[in-house]
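*Asks:* A predicted structure for the sequence below; I have some questions about it.
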Amino acid sequence: MTPRILSLSALLLVSACATTPRPAAPVASTPAPALPARGLEGVLGRDARALTALFGDPDQDVREPGARKLQFAGAACVLDAYLYTPANGREAVVKWVDARTPKGDDFDRASCVAALSRRSEAR
């Protein structure tokens, strides 16, 4: 074999060993799951007066600059309603609600709203 053929053979052999980088698999950005608002429409976007009319007096009222938490507790669940003052300075409204059992386990938010609404109707 001639040196030229040996060089060419060696080059082909080395290039066969080289790996070509695989393109990275596209990473699909998974948006945060949207929480269903069904059953919450009577709470989200409402002010403190509307919540008091719906549930009665809050069991807890925590105020901070620009934010407020109203807590309503019943036998089945505890509902925390977080009210935030919009940039235009208008009345603070509910932007988020959280629900749990009295022991602290997760509880369906819409079911808690329904249970607490029935509680206020019984009064």
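*Replies:* Arrived safely, thanks for sending. Worth saying up front: this structure is predicted, and the values here are computed from it rather than measured.
*Asks:* For the rest of this, base every contact and every neighbour count on C-alpha atoms.
*Replies:* Fine.
*Asks:* ok, now how distant is G66 from A75?
*Replies:* From G66 over to A75 the distance is 30 Å, taken as CA to CA, to the nearest Å.
*Asks:* For T101, see how far away R38 is.
*Replies:* Distance, R38 to T101, by CA to CA: 20 Å.
*Asks:* These two: who's more crowded?
*Replies:* T101 (17 against 9; other CA atoms under 10 Å).
*Asks:* Do a quick rundown of the helices in this structure.
*Replies:* Applying DSSP state H to the chain gives helices spanning 3-17, 48-55, 109-122.
*Asks:* Now render those helices as CSV, adding mean neighbour count.
*Replies:* Shown next, in CSV, are those (neighbours: other CA atoms under 10 Å):
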stretch, mean neighbour count
helix 3-17, 10
helix 48-55, 16
helix 109-122, 18
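*Asks:* put this beside the first:
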Amino acid sequence: MPRSLPLLLAAAVTATACAPRAVDAPAPAGQPVRVQSYSVAGLESVIGRTARVVEGQFGRPELDLREGAARKLQFAGPACVLDVYFYPPRGGGEPIATHVDARLPDGGDFDRASCVAALGHKAR
């Protein structure tokens, strides 16, 4: 095996890693862009509520992260993990929950409304 072969292979791998990747083309002009929307059915007790209200519903969060005016509270139970994201309203004021994510404790998908219901039962 020539001594330069490992160097050539390393160079080829590096060049491949740096090569530009294909990117989805934008939708043609005049065609509507599909935006994925999420149902808030079953999330009424969380979306639009303050952190104080959500903590009253689920108890003390496992995680409380702040970045600027944004805040994320994470609640966990045996059935699921719930992340609630809070942002200040446009006109100012106390941040409110605007988005919710849910997953199984192992990271798999879990229905958000079912997680809210499961964690709400835990707090009672």
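*Replies:* Arrived safely, thanks for sending. Computed from a predicted model, the values in this text were never measured in an experiment.
*Asks:* Next, the TM-score between them, please.
*Replies:* The TM-score (TM-score structural alignment, normalised by the length of the first structure) is 0.73; 97 aligned residues with a CA RMSD of 1.7 Å.
*Asks:* Please name whichever of the helices of the first structure is nearest to A81 of the first structure.
*Replies:* Closest to A81 of the first structure of those is helix 48-55 (CA to CA; 8.8 Å).
*Asks:* In the second structure, what stretch matches that closest one?
*Replies:* Per TM-score structural alignment, the counterpart of helix 48-55 of the first structure in the second structure is residues 51-58.
*Asks:* of all the helices of the first structure, which lies closest to L83 of the first structure?
*Replies:* Of all those, it is helix 48-55 that lies closest to L83 of the first structure, at 7.9 Å by CA to CA.
*Asks:* which other residues reach the longest helix seen in the second structure?
*Replies:* In the second structure, with assignment by DSSP H, the single longest helix is helix 5-18. Where contact means CA atoms under 8 Å, 6 or more residues apart in numbering, no residue beyond helix 5-18 of the second structure reaches it.
*Asks:* Read off where that helix ends up in the first structure.
*Replies:* So helix 5-18 of the second structure is aligned with nothing, judged by TM-score structural alignment.
*Asks:* buried set for that helix?
*Replies:* Neighbour counts over helix 5-18 of the second structure (16 or more other CA atoms under 10 Å) mark no residue as buried.
*Asks:* Could you do stretch 99-107 of the second structure as well?
*Replies:* Across stretch 99-107 of the second structure, burial judged by 16+ other CA under 10 Å covers H99, V100, D101, A102, R103, L104.
*Asks:* Distance check, the aligned partner of the fifth one in the first structure against L11 of the first structure.
*Replies:* Taking TM-score structural alignment, the alignment pairs R103 of the second structure with R100 from the first structure. In this structure, R100 of the first structure and L11 of the first structure are 68 Å apart, going by CA to CA.
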